[in-house]
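>>> Sharing a model prediction with you, sequence too.
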Amino acid sequence: MEISRKLRSNGTVLAAVALLTAAVASGLTGCSGDESDSRSGRPPSADEGRPAALKRYYEQKPSWRECGVPGFQCATLRAPLDYDHPDPAEDLRLAVARKKATGPGERIGSLLVNPGGPGGSAIGYLEGYAGIGYPAPVRARYDMVAMDPRGVARSEPVRCLTDKEMDAYTQTDQTPDDASEVAGLTAAYKKFAAGCEKRSGEVLGHVSTVEAARDMDLLRAALGDKRLNYVGASYGTFLGATYAELYPDRVGRLVLDGAMDPTLSAERTNRDQTGGFETAFTAFAEDCVDRDDCPLGTRSPDDAAKRLGALFARLDRDPVPTGDDRRELGEALATTGVIAAMYDEGSWQQLRAALRSAMAGDGGPLLRLADLYYEREDGKYANLMYANPAVNCLDLPPAFRTPEDVKAALPAFRKTSPTFGEGLAWASLNCAYWPVPATGKPHRIEARGAAPILVVGTTRDPATPYVWAQSLATQLSSATLLTYDGDGHTAYGRGSDCVDNAVNAYLLDGTPPADAKRCT
């Protein structure tokens, strides 16, 4: 159900099969003034003294222990709940993991990774992919490190609904046809928000991207690194860019893959992303109609889109069984399943089979794609879908505040995406009922004085449209743009030797590729 504002790299879901925020550019909301140089407005350099109130946090030494996956170590980092009013009695405990550099070659330092979301587990990403799947030369010379951001997974996770309640929530009709269905949708959003407030307490007001970026600086200091080296995917690019703006002189080698544009409002971001999914579906449809097993016909991509729309309409009227007595496949879950497969073209075959089954009256395969998206396993949900709106609704003012606002915007969303526009417009109403007011707003991120930063964009990325990468690379004063001409969400580690070689060279040597370099 929460689709339009969830950005994450395929590594957390589809390859196992994550939106955005902001703060004021000239003085980021949530940034404590006591850490800034009064003359420049910037935080002090890594070698300067710390404010007394934060000294204890910056002087932490992690106590590493073997844990979980062999070869990985875990530790806990303390961070203030509220950076403006740090109180040891309210400290958050943030989970950290690492896999030490394997050699050969001289160790460069630590490389922090984040897969996006917001709400994707960075530790899960490290243990399941980055720590074993990143190119060997990178793992040889970096300690691979991850920290679940505040409110996420193992770091004081936000909670909102019971698993049974979440099952009902994901089935809520998201394309209301009358006043009764509009009331049902708004009631679902209100119940979700109230559950988050009840089950998450004060942490709900302190999970912004600015605060998560400040936590990253605590981790940098705890690791003994003067500068932060980082690979962020999808929403992780906004987290990394926010760090660069807060601490430009502490930027090491930053890779921002599947980049976001921090200048956009929530409405514009959601509409752009809706268009990204339409672009990805068109690519899927073009591939599908050339195959003998295409369940959407073999005439044209436009005809395939009409057939998918007809399937959605039929499921809206008459859901089909899935093999789960508590859940039928209606339009909402079917849409989620289709969108899940848009993140990675490697899932297109699975989607063709799932659509064929749904058309024959078996919704199970398409439901399984939706479950992968929602991180639902054995009837239980990870906290991704709770942390995601918690961060988003703090980071930007709501896209819409009333159902009437959505209705006014429907023509623009439908024009942007005939396939997904209506549902994703209504999905953009969720933050209207959030119990904590937003602390951020759209702004440019320039990070003047930062070392060279590498921005990576994919031309047919469904979740973070390529124009966002172009925009962010233009904003960041020291950025270089690397373009991957292809499909799928994010580019590094997804099969392009050209992309991987360029990113590896930057991480290992500090030299970004030539600006405007394109890979296929």
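Yep, it's here.
>>> contacts and neighbour counts: CA atoms only from here.
Fine.
>>> which other residues reach whichever strand or helix holds Glu181?
Using DSSP states H and E, Glu181 falls within helix 179-200. Here helix 179-200 makes contact (C-alpha atoms under 8 Å, 6 or more residues apart in numbering) with 157-161, 169, 172-174, 176, 204, 386, 403, 430, 433-435.
>>> just checking, next helix/strand downstream of that helix?
Remark: after helix 179-200, the chain's next helix or strand is helix 209-223, criterion DSSP H and E.
>>> which helices and strands does that following helix pack with?
Under the contact criterion of 3 or more C-alpha pairs under 8 Å, 6 or more residues apart in numbering; DSSP states H and E, helix 209-223 touches helix 52-58, strand 73-79, helix 235-246.
>>> how about the strands in the stretch 351-500 of the chain?
Taking DSSP state E, counting those that start in this stretch, the strands of the stretch 351-500 of the chain run over residues 376-377, 380-381, 453-460, 479-487.
>>> Format those strands as CSV; extra columns: distance to Ser180 and mean neighbour count.
Below are these laid out as CSV (distance: least, C-alpha to C-alpha, whole Å; neighbours: other C-alpha atoms under 10 Å):
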stretch, distance to Ser180, mean neighbour count
strand 376-377, 29, 15
strand 380-381, 28, 16
strand 453-460, 37, 27
strand 479-487, 39, 22
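>>> second one coming, line it up with the first:
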Amino acid sequence: MLHAHRWLATAIAGLAMLPGLPAHAASAAPTWCPTVPGHQVECDTVSRPLVQADPALGTVDVAYALIRRSAASAPAAGTIAVNPGGPGNAPIPLTGFYTALLEPLLTDHDLLLVDPRGTNASGALNCGLTLDTLAGRAAVQSAVARCGAVLGPRSRGYTATAVSDDIDAVRARIGVERLHLIGQSYGTYLMQVYARRHPSRVASIVLSGVLPVDADPLQGPGARAFPGMLRTVCERSAGACDADTAVADLRTFATRLRARPITLVVPDPGGGASRTVTFTEGMLAGLALQNAASSNRGNPATIGVMGRFPAMLHDAVRGDYGRLTALAQRLWPGRGGDINESTASAMGCNDFPVLWRPNAPLTQRARQYGRALARTAPGRTGPFSPEATGSARYGFGDFCLQWPKVKGVRPYRPSGTAPDAPVLLLSGDLDANTPATQAAQVTRSFTRTRQIVLPNLGHLVDFERSGCVTGLVSRFVRTGDPGSTACSALIPPLKVEPVTP
């Protein structure tokens, strides 16, 4: 699961629902329907079977908002469907973000926002789950198991296949022949599933922060790339840190934590009581692979997590954990923005690849997982141990080890024919969450692809402030070609916290 990058919190800050014209007919609009100045907005729901093969499990109402083009008197040039990822994120609450990102297109293109089943206005799930990384991986696994038990057989309805079919049902409802698909993070996974299930309905695809459908459960690509990213940060830091030293500190501290975790007293970022935490190598890997990837969204005035890593590591190898304690606050429960953690767990545990037999009894999975770790090739997980990367992130590794077996549900495997449509893949060169090597892997799944790696950006590049990414995406949707990438040279390097000698 990708949601620990916390990008929603950034998106919502300053990009709340836009005030303006009434949505559709004001008296008939549901309370969740957004308003967008200068645009008519039509909101409704489509009733969908929770599980197609089991009508007894009932239905779910899937909510959508259709933002009409401002030039309403002319035919639409196309309809853009978006998904912000998570899994467990919903696009309707992010109307402001998407209308800003796609503003150059909204004069003559319609924008379709479909809340995935189990989120926001589409029957939000609640299994009582709060994921607490600081409590340790065993506590996380137990919480996930309890969630699955509460959902019971209804958990079968929460898969990328079902969500992609929901999107297509909405497409049919609004009478559109083809969609321009835009996905971020886990949304790139979802849009790949949609493209293979409904290839004739795809006009183009934009994937930002790309997750392959056969992603490595141990996060090998990101783990292997992270030392190089740390080196790049220092090489661009104007002397704030030394590249060789930063990489050596990373390896030294990871090795120490592997042998002996440390105790930290982590303050509550919300002002409550502090917690005493056993900080492990897996937690360090989580900070590196999830949180550091957020960089600073292209804002040179702020220091992102990656910009704090070299100084934090240098202090830590000398036994000073002050900077580490501050960064560990990012692992505090409830820091995931508006992500529905119940839905996120169900989607991740139903769909993502695992290192045990999916139909194995729960009592056997741990042994199978342990044998898979023991067989892990040297170097697959970079400077971290396989045990660390396997416990570093929601949805991957051992996260779903105790998720109840669900009859008829297995990890997703691609099938069907990919559409012959143009595909644009966007990556930040400082994104260890969904590194550019993963996007390169996905290019082989389509026939007409263009990959762009943008400097000084992490996960996700859509927050870049100069308008470069907005321009690339808009030109691509309009023409099938993003045009020149010269604007990327103007994206400033990260601001880096100086390392104390």
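Right, received. Where do you want to start? Please read these numbers as outputs of a predicted model, since none were measured by experiment.
>>> Ok, which of the strands of the stretch 351-500 of structure 1 comes nearest Ala153 of structure 1?
Of all these, strand 380-381 sits nearest to Ala153 of structure 1, with 10.9 Å by C-alpha to C-alpha.
>>> Please narrow the contacts of helix 179-200 of structure 1 to those residing in helices.
When the contacts of helix 179-200 of structure 1 are checked against helices (DSSP state H), the matches are 169, 386, 403.
>>> and of those, the nearest to Tyr506 of structure 1?
Nearest member of these to Tyr506 of structure 1, counting by C-alpha to C-alpha, is Tyr386, at 34.9 Å.
>>> That closest one pairs with which position in structure 2?
Alignment note: Tyr386 of structure 1 maps to Ser342 in structure 2; criterion TM-score structural alignment.
>>> Out of the helices and strands packed on helix 209-223 of structure 1, which is closest to Arg291 of structure 1?
helix 235-246 (34.0 Å).
>>> Tell me the residues of structure 2 aligned with that closest one.
Under TM-score structural alignment, the match for helix 235-246 of structure 1 is residues 186-197.
>>> sorry, back to before: now a PyMOL select for only the buried ones of the contacts of helix 179-200 of structure 1.
Applying 16 or more other C-alpha atoms under 10 Å to these leaves a buried subset, and the PyMOL line that selects it is:
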select buried, resi 157+158+159+160+161+169+172+173+174+176+204+386+403+430+433+434+435
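>>> what's the mean deviation for the match of helix 235-246 of structure 1 versus structure 1?
Stretch 186-197 of structure 2: mean distance to aligned residues in structure 1 after superposition is 1.6 Å, counting by mean C-alpha distance after the TM-score superposition for structure 1.
>>> coming back round to it: quick one, which of the strands of the stretch 351-500 of structure 1 is nearest to Gly71 of structure 1?
Nearest of those (C-alpha to C-alpha): strand 376-377, 25.7 Å.
>>> which residues touch that closest one?
Here strand 376-377 of structure 1 makes contact (C-alpha under 8 Å, 6+ apart) with 371, 382.
>>> Return the distance of that strand from the chain's centre.
18 Å (C-alpha atoms, centre = their mean, to the nearest Å).
>>> swap in stretch 340-359 of structure 1?
Its chain's C-alpha centre and that of stretch 340-359 of structure 1 lie 21 Å apart, by C-alpha atoms, centre = their mean.
>>> buried set for that stretch?
Those would be 340-345, 347-348, 351-352, 354-359, for stretch 340-359 of structure 1 by 16+ other C-alpha under 10 Å.
>>> For that stretch, give me every contacting residue.
With contacts defined as C-alpha under 8 Å, 6+ apart, stretch 340-359 of structure 1 is touched by 9-10, 14-15, 277, 280-281, 284, 288, 293-295, 311, 320, 338, 363-366, 369-370, 372-373, 461-463, 487-489.
>>> go again using 7 Å as the cut-off
The contact list for stretch 340-359 of structure 1, computed with C-alpha atoms under 7 Å, 6 or more residues apart in numbering, reads 10, 14, 277, 280-281, 284, 294-295, 338, 363, 365-366, 369-370, 373, 462, 487-489.
>>> mind listing the strands for the stretch 201-350 of structure 1?
With DSSP E, counting those that start in this stretch as the criterion, the stretch 201-350 of structure 1 has strands at 228-233, 251-257, 320-324, 327-329.
>>> Measure the mean distance from the shortest one to structure 2 post-superposition.
With both structures laid over each other, strand 327-329 of structure 1 and its partner residues in structure 2 are 3.7 Å apart on average (mean C-alpha distance after the TM-score superposition for structure 1).
>>> Which neighbouring elements make contact with that strand?
strand 320-324 (3 or more C-alpha pairs under 7 Å, 6 or more residues apart in numbering; DSSP states H and E).
>>> Next, the buried residues of the strand it packs on.
For strand 320-324 of structure 1, by 16+ other C-alpha under 10 Å, it's 320-322.
>>> what's the first-to-last distance across stretch 427-442 of structure 2?
Criterion C-alpha to C-alpha, to the nearest Å; first-to-last residue distance in stretch 427-442 of structure 2 is 12 Å.
>>> Kindly report the same for stretch 226-238 of structure 1.
21 Å.
>>> same thing with stretch 353-366 of structure 1?
9 Å.
>>> Please, where are all the helices along the stretch 301-450 of structure 1?
Secondary structure of the stretch 301-450 of structure 1 (DSSP state H, counting those that start in this stretch): helices at 301-317, 331-342, 348-359, 364-374, 384-395, 403-416, 421-427.
>>> Just name the most buried of the ones you listed.
Neighbour counts (mean count of other C-alpha atoms under 10 Å) averaged over each of those peak at helix 384-395, with a mean of 28.
>>> Just want the angle from that helix to helix 364-374.
50 degrees (axes from the mean of the first three to the mean of the last three C-alpha atoms, to 10 degrees).
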